[in-house]
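S.K.: pasting the sequence and the predicted coordinates here, then a few questions.
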Amino acid sequence: MTHSTTATTSSFLPLTPAGQTPLRVLTIAGSDSGGGAGIQADMRTFALLGVHSLVAVTAVTVQNSLGVKGFHEIPLDVIAGQIEAVASDIGLQAAKTGMLASSEIIETIADTWVAQGLSGTVPLIVDPVCASMHGDPLLHPSALNALKEKLFPLATLVTPNLDEVGLLTGIEVVDEDSQRDAARALHALGPSWALVKGGHLRSSAQSPDLLFDGTDFHRFDSTRIDTTHDHGAGDTLAAATASALAHGYSVPDAVAFAKRWVTECIRSAYPLGQGHGPVSALFRLAP
């Protein structure tokens, strides 16, 4: 099944009336000092899609438009405490992960997720961030197994890009057939749904994403936008998908919505600093 990605104003998620409590979505991710990706990108999409942002910071990065200079991991008890604090008091309708840095952090998040009774009740999107768009490592190599063994089985959806797919499955995606093979291999690791993003699939004139639930494939195409300013695109897609799931969308409909959203964000991207600028959710503020 192939889904259209044409965006219209009516395709945006509804905004909660002023004074009423909006839906809540949690991001468990790293902070980007350059503001282009990570928690900062997630919170922009959450805000402009009308959901309230909850945050569990896993790491603080030192980065700008040129790359990641370093990062500092947050203590494990603080990461667990952030999730416990918001889950026990505020409540959440969906969550996503981003930069998790180490196997210890991944195991802590998985254990906390289960202990808080969130597994099976709150949709969880795992965006397996392994490296920045510049190729700077954001995940210790030893953490790949923890990601696959501890977190993937808890995930409603995993959303790797092609480089991450290669690290996770050993499959190099070069065409539609290998993209399907990769989706099957990812689904076999335990998530309910697997999305193989095709933004870097240069053999296609489109930007094809492929979703798989163990039985059926759903393909999401959009016209490839020629830009070097695509920092935070993966975070934005996962954040938009989580927002749609919070609103009760099915997984295919949530991915279709997020694909439309991130396409418009890429179309609205702007230059920043001397390197790669960010995708921009600010287009929604235009009259």
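M.R.: In hand now; what should we look at? Numbering: from 1, shown residues only.
S.K.: going forward, measure contacts between C-alpha atoms and count neighbours the same way
M.R.: OK.
S.K.: from the contact counts, what lies against whichever strand in the chain runs longest?
M.R.: The strand that spans the most residues within the chain, counting by DSSP state E, is strand 52-64. In terms of contacts (3 or more Cα pairs under 8 Å, 6 or more residues apart in numbering; DSSP states H and E), strand 52-64 is packed against strand 24-31, helix 38-48, strand 67-73, helix 76-89.
S.K.: tell me which of the ones you listed sits most buried.
M.R.: strand 24-31 (a mean of 27; mean count of other Cα atoms under 10 Å).
S.K.: angle of that one against helix 38-48?
M.R.: 150 degrees (axes from the mean of the first three to the mean of the last three Cα atoms, to 10 degrees).
S.K.: counting contacts, what elements does strand 24-31 pack onto?
M.R.: Using 3+ Cα pairs under 8 Å, 6+ apart: strand 24-31 touches helix 38-48, strand 52-64, strand 94-97, helix 233-246.
S.K.: right, and the helices and strands packed on strand 52-64 - which one's nearest Asp209?
M.R.: Ranking those by proximity to Asp209 (Cα to Cα) places helix 38-48 first, at 19.8 Å.
S.K.: what comes into contact with the closest one?
M.R.: 25, 27-32, 35, 52-53, 55, 57, 98-99, 232, 235-236, 239-240, 243, 281-282, 284 (Cα atoms under 8 Å, 6 or more residues apart in numbering).
S.K.: ok, back up a step: now render the helices and strands packed on strand 52-64 as TSV, adding distance to Pro191.
M.R.: Putting the helices and strands packed on strand 52-64 into TSV (distance: least, Cα to Cα, whole Å) gives the following:
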stretch	distance to Pro191
strand 24-31	18
helix 38-48	22
strand 67-73	26
helix 76-89	21
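S.K.: another one to put next to it:
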Amino acid sequence: MKHVLSIAGTDPSGGAGAAADCKTFCAHGCFALNVITAVVSQNTQGVRGYMDVTPDLIADQIDAVFEDIDVDAVKIGMVSVPETIRVIADKLRQYQPRFVVIDPVMVATSGHRLLVPEAEQTLKEVLLPLADVLTPNIPEAEVLTGKTIENLSDMEDAAKAISAMGARAVLVKGGHRVEDATDILFDGQELHYFKGKRVDSTSTHGTGCSLSSAIASDLANGMSLADAVAEAKQYVYEGIAHAEPIGKGHGPIHHFYELYKKAGLQ
């Protein structure tokens, strides 16, 4: 069994952040580890507030994991302040995990901004170059590049521009596109296209967290990057398509749909 670490914020409603990461790891047959970067007060209707964990405690959590357990992949989510970003980057350089997947969580599904403006440059300069895969959605890719994205050509340009900032591979997610849900992966050499079917559903809470966590799990399990992205996209699609109606807002995806199906618990 591979060991995959989430470095992210909390979600007491269980649909996003570290909760979604760990559910996704387990759904992919991996052992889930987690380091908490921020305690977030949120539910399916939105984010109410958050409190950042101190850099020293984040560092101590990371040390506690790596000094005891072999880590096969790391997924990084909410890192809202420069101090948090720097301490995580220091620890990644110290322990050098095989795979690092970064979901640049800047804006929650509800629209709440989770990355303070002064942290954006730190993210680009310090953490982004350590990513084996960076998974921005279109609004996040616009923040990172400073350019408006309106079509597939713009997504291609954004993926290449972000890769030039240091990330080894960039997956620009097209879920915010109106006409389709095509994602574009630039692996540093080639562009890969992942077409998706749009689901008419409000169960989209934590989709970005779950996608990046699925990619990290698949890489840890030995998949190629392109195959990992394809599987992760299908995993999230099935999770949305078979989600249970939980909460009064944007509910969570069904992280364990395939396992429930195999167990006859549909």
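M.R.: Cool, the structure landed. Keep in mind it's a predicted model, so treat the numbers as computed, not measured.
S.K.: rewinding a little: between the helices and strands packed on strand 24-31 of the first structure, which gets nearest to Gly135 of the first structure?
M.R.: strand 52-64 (12.6 Å).
S.K.: how big's the offset between the closest one and the second structure?
M.R.: By mean Cα distance after the TM-score superposition for the first structure, the fitted strand 52-64 of the first structure averages 0.6 Å away from its aligned residues in the second structure.
S.K.: so where is the longest helix anywhere in the second structure in the first structure?
M.R.: Assignment by DSSP state H gives helix 225-241 as the longest helix of the second structure. Mapping helix 225-241 of the second structure onto the first structure (TM-score structural alignment) gives residues 251-267.
S.K.: list the buried ones in the matching stretch?
M.R.: 251-252, 254-267 (16 or more other Cα atoms under 10 Å).
S.K.: hang on, the earlier thing: mind putting the helices and strands packed on strand 24-31 of the first structure into CSV with distance to Gly214 of the first structure?
M.R.: Putting those into CSV (distance: least, Cα to Cα, whole Å) gives the following:
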stretch, distance to Gly214 of the first structure
helix 38-48, 28
strand 52-64, 31
strand 94-97, 21
helix 233-246, 19
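S.K.: out of the ones you listed, nearest to Pro128 of the first structure?
M.R.: Of those, nearest to Pro128 of the first structure by Cα to Cα is strand 94-97, at 7.6 Å.
S.K.: what does the closest one rub up against?
M.R.: Under Cα under 8 Å, 6+ apart, the answer for strand 94-97 of the first structure is 24-29, 122-128, 238-239, 242-243, 245-246.
S.K.: residues in the second structure matched by that strand, start to end?
M.R.: Taking TM-score structural alignment, strand 94-97 of the first structure hits residues 73-76 over in the second structure.
S.K.: do the same with stretch 162-180 of the first structure
M.R.: Counting by TM-score structural alignment, stretch 162-180 of the first structure sits on residues 138-156 of the second structure.
S.K.: residues in contact with that stretch?
M.R.: So stretch 138-156 of the second structure is in contact with 104-107, 120, 124, 158-159, 161-162, 172-177, 184, 186, 191, going by Cα under 8 Å, 6+ apart.
S.K.: just stretch 257-270 of the first structure next, same as before
M.R.: 5-7, 11, 220, 222, 225, 227, 229-230, 233, 236-238, 240-241, 244, 277-283.
S.K.: on that earlier part again, would you mind getting the average deviation of the match of helix 225-241 of the second structure from the second structure?
M.R.: Averaged out, stretch 251-267 of the first structure is 1.0 Å away (mean Cα distance after the TM-score superposition for the first structure).
S.K.: so how far is that stretch from its chain's centroid?
M.R.: 12 Å (Cα atoms, centre = their mean, to the nearest Å).
S.K.: quick one: buried residues of the match of stretch 162-180 of the first structure?
M.R.: Here stretch 138-156 of the second structure shows Ile138, Pro139, Glu140, Ala141, Glu142, Leu144, Thr145, Ile149, Leu152, Met155, Glu156 as buried, counting by 16+ other Cα under 10 Å.
S.K.: for the fourth one, which three-state class applies?
M.R.: So the one you mean is Ala141 of the second structure. Under the three-state scheme (DSSP: H, G, I helix; E, B strand; the rest coil), the conformation of Ala141 of the second structure reads as helix.
S.K.: roughly how far apart are it and His112 of the second structure?
M.R.: Distance of Ala141 of the second structure to His112 of the second structure, computed by Cα to Cα, to the nearest Å: 17 Å.
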